[in-house]
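Trainee: I need the structure of the sequence given here:
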Amino acid sequence: MSLTYKNILVAVDESNESKLAFKRAIQVALNNFNSKLYVVHVIDTRSFAFYESYNLNMVDRAYDIATELLNSHIAMAKEAGLENVEMIIEFGAPRQIIARDIPKAKQIHLIICGVTGKGGVERILMGSVSESIVHMAKCDVLVVRNL
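Mentor: Model (predicted):
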C-alpha cells in the first residue's frame, strides 16, 4: 500500500476556507512527488430553481465565473511550482460530484476541502458539504479549518 497521494482533488469556491484548503492542497501536492492536482468547482444547479427567470444566460455567467476562479487557482499552483494541475467545472449537487463522481472518474486518492459555516436551518436540513464528503468518499479526506 502506497503512502503517497498521486491524484489529489481540491474543491474551491470564493470562501476563505476554500482559499486555505487550496493553499494546503498545493503543499500536499508538492510533498507528494509526481502527484496531480485537480481543482474543482461545482455549480450547484439547485440554486437555479429559486429564480423564476432561470435561463441559459445564468448558466453561462456561472460557468464564466467558475472558469475565471479556476484559472486564477491554476496560475497560483503553477507559480508555486506545480506543473500537473487540471481544472474541473461541473454542474449538479456538490456532495455527490466531489465525494463520488470525480474521485471515481479520476482515481482520486485524497480530497481536500474547506469547512464552511452554514445557517442553522440549512445545516440542520442538509448538513455541510464537507461533512457529506467525509461520510461519502471512498478515499482520504482532509477538511481544512479557518482557525
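
Trainee: When you work out contacts or count neighbours from here on, use the C-alpha atoms and nothing else.
Mentor: Fine.

Trainee: Relative to the whole chain's centre, how far out is the host helix or strand of residue 19?
Mentor: Here residue 19, judged by DSSP states H and E, is contained in helix 16-31. Remark: helix 16-31 is offset 11 Å from the chain centroid, using C-alpha atoms, centre = their mean, to the nearest Å.

Trainee: which residues are in contact with the helix or strand just after it?
Mentor: The element immediately downstream of helix 16-31 (helix or strand, assigned by DSSP H and E) is strand 36-44. Residues external to strand 36-44 that are found in contact with it (C-alpha atoms under 8 Å, 6 or more residues apart in numbering): 6-13, 25-26, 29, 62-63, 66, 70, 73-74, 84-94, 97-98.

Trainee: Mark which of those are buried, thanks.
Mentor: The neighbour-count test (16 or more other C-alpha atoms under 10 Å) marks 6-13, 25-26, 29, 62-63, 66, 70, 73-74, 85, 87, 90, 94, 97-98 as buried among the contacts of strand 36-44.

Trainee: Can you flag which of these belong to strands?
Mentor: The subset of the buried ones among the contacts of strand 36-44 located in strands under the criterion DSSP state E comprises 7, 8, 9, 10, 11, 85, 87, 90.

Trainee: Proceed likewise with the subsequent sequence, for comparison:
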Amino acid sequence: MSGGPAAAEEEKMRVMVAVDDSDESFYALQWVLDKLLGVGNNNATDQDESMLRIIHVMEPFPHYVFPGVHAVFPTTSIIQSVNKAQEENASAILAHAVRMCAERMVKAKTSVLEGDPKEMICDVAEQMHVDLIVMGSRGLGKIKRAFIGSVSDYVIHHAKCPVLVVKPPAETNSLM
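Mentor: Here you go, the predicted structure:
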C-alpha cells in the first residue's frame, strides 16, 4: 500500500493543454486553470511547472502549390517570411497563455512544435508522460469534420492517455 503525504506528492497529475489562435483553445486553458488547477482543487502554491505543459503546434508551410496543372515553388524569401510570421504568431499565442496562468499564479512550461498538430499532440503527450491532454472544441459540423477531419477527434482515438475536449458554453443570444 502506498499511502501518506509523500506518495500523494509524487502522484500529481501532469496536464498538457494544446493551444492555437482560437477562442476555444483559450477557453479550454481557462477551464483547466479554474477547474483542475484552481486553489480549491490543487493548491496553486504547491503546483510546480511540470504539472502544466502548454503546447502550440505550427503546421509546416508547403513548399509547393498546384494551381492548375503546374507546380509553383515559393522563393526562399517567401518561405522565410512565412516562417517568421508563424514564429511570431506562436510566440504571441504562448505569451497570452502564460499571462493567463500568471493571473492564477500557476506555473507552466511551454513548447512550440512543428508538424501535423494531431500527430504532434499525441507524440509529445507520450514523450512527456502526460496524464491528461486538454484541448478546445472548434465545433466543426458533421460535413466539415468528414472532409477536413478534426484534430480533437484524431487525438481522442490515438492518444495513449485520457483526452478532455472542452466545449465553450452555448451562446445565449445565438437565436436572436
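
Trainee: Quantitatively, what TM-score do the chains reach?
Mentor: Once the chains are laid over each other, their TM-score by TM-score structural alignment, normalised by the length of the first structure reads 0.84; 145 aligned residues with a C-alpha RMSD of 2.6 Å.

Trainee: Give the other helices and strands that the helix holding residue 19 of the first structure contacts.
Mentor: Helices and strands touching helix 16-31 of the first structure, by 3 or more C-alpha pairs under 8 Å, 6 or more residues apart in numbering; DSSP states H and E, are strand 7-11, strand 36-44, strand 110-114, strand 140-144.

Trainee: equivalent range in the second structure for the third one?
Mentor: Mapping strand 110-114 of the first structure onto the second structure (TM-score structural alignment) gives residues 132-136.

Trainee: cool, and stretch 66-81 of the first structure?
Mentor: Under the alignment (TM-score structural alignment), stretch 66-81 of the first structure falls on residues 90-105 in the second structure.

Trainee: now the angle from the lengthiest helix in the second structure to strand 52-58?
Mentor: In the second structure, ranked by residue count with DSSP state H as the criterion, the top helix is helix 76-103. Interaxial angle, helix 76-103 of the second structure versus strand 52-58 (axes from the mean of the first three to the mean of the last three C-alpha atoms, to 10 degrees): 160 degrees.

Trainee: Next, count neighbours for the closest residue in space to residue 30 of the first structure that isn't next to it in sequence.
Mentor: The spatially closest residue to residue 30 of the first structure, leaving aside those adjacent along the chain, is residue 82, at 6.9 Å (C-alpha to C-alpha, 6 or more residues apart in numbering). Burial of residue 82 of the first structure is recorded as 20 neighbouring residues (other C-alpha atoms under 10 Å).

Trainee: For residue 61 of the first structure, see how far away residue 82 of the first structure is.
Mentor: According to C-alpha to C-alpha, to the nearest Å, residue 82 of the first structure stands 29 Å off from residue 61 of the first structure.

Trainee: for residue 24 of the first structure, same thing?
Mentor: Distance, residue 24 of the first structure to residue 61 of the first structure, using C-alpha to C-alpha: 29 Å.

Trainee: neighbour-wise, which of those two wins?
Mentor: Neighbours per residue, other C-alpha under 10 Å: of residue 24 of the first structure and residue 61, the larger number sits with residue 24, 19 against 11.

Trainee: so who does that one touch?
Mentor: For residue 24 of the first structure, the contacting residues are residue 144, by C-alpha under 8 Å, 6+ apart.

Trainee: Need the counterpart of it in the second structure.
Mentor: Alignment of residue 24 of the first structure against the second structure is given by TM-score structural alignment, with residue 31 as its counterpart.

Trainee: What separation do you get for that match and residue 41 of the second structure?
Mentor: Distance from residue 31 of the second structure to residue 41 of the second structure, by C-alpha to C-alpha: 13 Å.

Trainee: Show me the common contact partners of those two, please.
Mentor: For the pair residue 31 of the second structure and residue 41, no residue contacts each of them under the criterion C-alpha under 8 Å, 6+ apart.
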